[in-house]
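Colleague: Build me a model from this:
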Amino acid sequence: MPHVLLASCDQARGLDDDEPLLLAALADAGVTAAAADWADPNVDWAAAQAVVVRSTWDYAPRRDEFLAWARRVEAVTSLHNPAAVLAWNTDKRYLAELAAAGLQVVPTAWAAEQAELPAALGAWDGDVVVKPAVSAGARDTARFAPAERVAAGALAARILDSGRAVMVQPYLTLLDGEGETGLVYLDGAYSHAFGKGALLAGEPLGPGLFATETITARTATPAQREVGDAVLAGVCERAGAVPLYARVDLVPGEDGAPRVLEVELTEPSLNLPVAPGAAQRLAAAITARL
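Modeller: This is a model prediction of the structure:
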């Protein structure tokens, strides 16, 4: 049995660009590792010294099952990130908690029932983004112009009917030119940044595991680092521990200042290929926790 099991999913096989680099870096560090489907009942998770959640990209439609799995694994071996962190992070209503703590989060309106939808959808005059509070890979997410509020309401209603809360955000127009910036932290230390092109063109994204993304290397600005570092500090304080990995996704607000779009602590692509040495840094962080 390998020292480390990387939790993945069957649909992600061959699609995770981080995985081969991480496996090679762990091997170079003298640590055996392999990927396994988190939902495979035949996997002996307890036999590994550590389980690292990586490309479990199919968890969203069965979040309860996924979190139950995480708790079972954590009861028999070391799990990163911990089950409590996964539970908090897999419902995007954590953004409201971050905003209440004074962090610069993209403005968001929430609706947990049909009666709350009109206020949420009417919170902004311009384009809005509608998405579920529980989702991954930008699924069931779309951008709507002011004339498309009926269509936005229809998507929101479908999300509610699926048992998930709805979040509505203003579409920040500078995103079209700048895209998103992801800041990656490994074992509490800043590792690297990457750029991601804007995704939303007005239609809900398809049924695949994730949307096709354009990823590039990027240097984080001092303002972005300040926001990312503050978010990580807040996460560490709330969790009472430093997460093995964290990704803070930032977008430019209407004033150009960085705003937090998401904090990824569950199964984020860390885009290791764009940053020389990042796979080795992650492998070192994993090895230190064995």
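Colleague: Going by C-alpha atoms from here, please, whenever you check contacts or count neighbours.
Modeller: Will do.
Colleague: show me where this protein has strands.
Modeller: With DSSP state E, the ranges of strands along the chain come out as 4-8, 33-37, 50-53, 78-80, 109-111, 128-132, 142-144, 166-170, 180-186, 189-196, 215-218, 245-252, 258-264.
Colleague: out of these, nearest to Ala284?
Modeller: strand 180-186 (9.5 Å; Cα to Cα).
Colleague: on contacts alone, who are the packing partners of that closest one?
Modeller: strand 189-196, strand 245-252, helix 278-288 (3 or more Cα pairs under 8 Å, 6 or more residues apart in numbering; DSSP states H and E).
Colleague: Any buried residues in it, and which?
Modeller: 180-186 (16 or more other Cα atoms under 10 Å).
Colleague: Here is the second sequence; please produce its structure so I can put it next to the first one:
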Amino acid sequence: MAGIHAARGSSRVALISCGEFPQLDEDDRLLIAPLAERGVRAEPVVWDAPGTDWTDYRLAVLRSTWDYAPRRDEFVDWAATVPNLANPADVVRWNTDKRYLDTLSAAGAPTVPTTWVEPGDSTWRPPDHGEYVIKPAVSAGSRDTGRYDLADSDHRRLAAEHVRRLAGAGRLTMVQPYLAAVDTVGETALLYFAGPAGLELSHAIRKGPLLTGPDLGVDGLFRPETIEPRTPSLEEAAIARKVLALLPHGYADRLLYARVDLIPGPDGRPVLVELELTEPSLFLAHGRDAPARLADAIVARLA
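Modeller: As a prediction, this is how the structure comes out:
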């Protein structure tokens, strides 16, 4: 209760979004009422709105900043100027480039195998069989992402064109085997919020498959998703905790939230496909009392 009393009547918190969602995503708006109940005034703020004085806020919480990917350098430079940013700016810099998967894999985390195609590389050729996902290392909302069955000659051609397009635009490209279990089991996202003992599991959801074929572009900032609550298996929870424990530079101790996305690999064991520490959907509507738990984490951070 001490943290709640410390916040009453004295705290403004920025919930940071993008120009397409100036009043926040619908799910993020679920956080405003429980914060108000705890004496915290939460205000939606667009991250690149001119003239914003971030020192007006005791805490600035990154939420739906989903337009950052084409301006990633600008975004991470901006994050470094914001005092009391959650999650912190050095985490943002590290997590907005998916090469973090290599760091975690080297540390012992089970991750989806990834081949990297450097910007400007014109030598990559697709394998002659198998299903693969191609996407840029800096992306959000599954934009510029496609699924290719490389036994199909048209898919092989489109895959090569996709890589050339990204590499030609100076973007690092990821080529990963498609994990077929996403079509049946789905993807499990485990949501963690800061608590007295560190990051604590709040809830989990199941995401259905998103990718149906080659990249043909996305209208808007993200692909529509099929979401439902899920109870993670003991193995999924253990893998997620292992991933968080392997974070470098003491990041885990400074996180307000984290999302760990897992899909069963070919042997049925969960592997990490993404670790979302910057602007993940937190699916607050799908976890009982999840908005209240995140509000408590914010109040504790203020105190």
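Colleague: what about the longest helix along the first structure, how far off from the second structure?
Modeller: Of all the elements of type helix in the first structure, the one with the most residues (DSSP state H) is helix 222-239. Compared with the second structure after fitting, helix 222-239 of the first structure has a mean deviation of 1.6 Å; criterion: mean Cα distance after the TM-score superposition for the first structure.
Colleague: Give me the residues contacting that helix.
Modeller: 84-85, 98, 103-104, 183, 188, 242-243, 246, 248, 250, 257-260 (Cα atoms under 8 Å, 6 or more residues apart in numbering).
Colleague: quick one, that helix and strand 189-196 angle?
Modeller: Put simply, helix 222-239 of the first structure runs at 120 degrees to strand 189-196, going by axes from the mean of the first three to the mean of the last three Cα atoms, to 10 degrees.
Colleague: Please name the spatially closest residue to the counterpart of Ala297 of the second structure in the first structure (chain neighbours excluded).
Modeller: Here Ala297 of the second structure is matched to Ala285 in the first structure, going by TM-score structural alignment. Of all residues not flanking Ala285 of the first structure in the chain, Asp187 sits nearest, at 5.9 Å (Cα to Cα, 6 or more residues apart in numbering).
Colleague: Now a PyMOL select for only the buried ones of the contacts of helix 222-239 of the first structure.
Modeller: The following PyMOL command selects only the buried members of those, with burial defined by 16+ other Cα under 10 Å:
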select buried, resi 85+98+103+104+183+188+242+243+246+248+250+258+259+260
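Colleague: closest to Ala50 of the first structure among the contacts of helix 222-239 of the first structure?
Modeller: So of the contacts of helix 222-239 of the first structure, ranked by how close each gets to Ala50 of the first structure (Cα to Cα), first place is Pro243, at 14.0 Å.
Colleague: For the closest one, which residues are in contact?
Modeller: Contacts of Pro243 of the first structure (Cα under 8 Å, 6+ apart): 80-81, 186-188, 236, 265.
Colleague: Which one of the residues you listed is nearest to Val166 of the first structure?
Modeller: Leu265 (20.5 Å).
Colleague: Aligned counterpart of the closest one in the second structure, please.
Modeller: With TM-score structural alignment as the criterion, Leu265 of the first structure matches Leu277.
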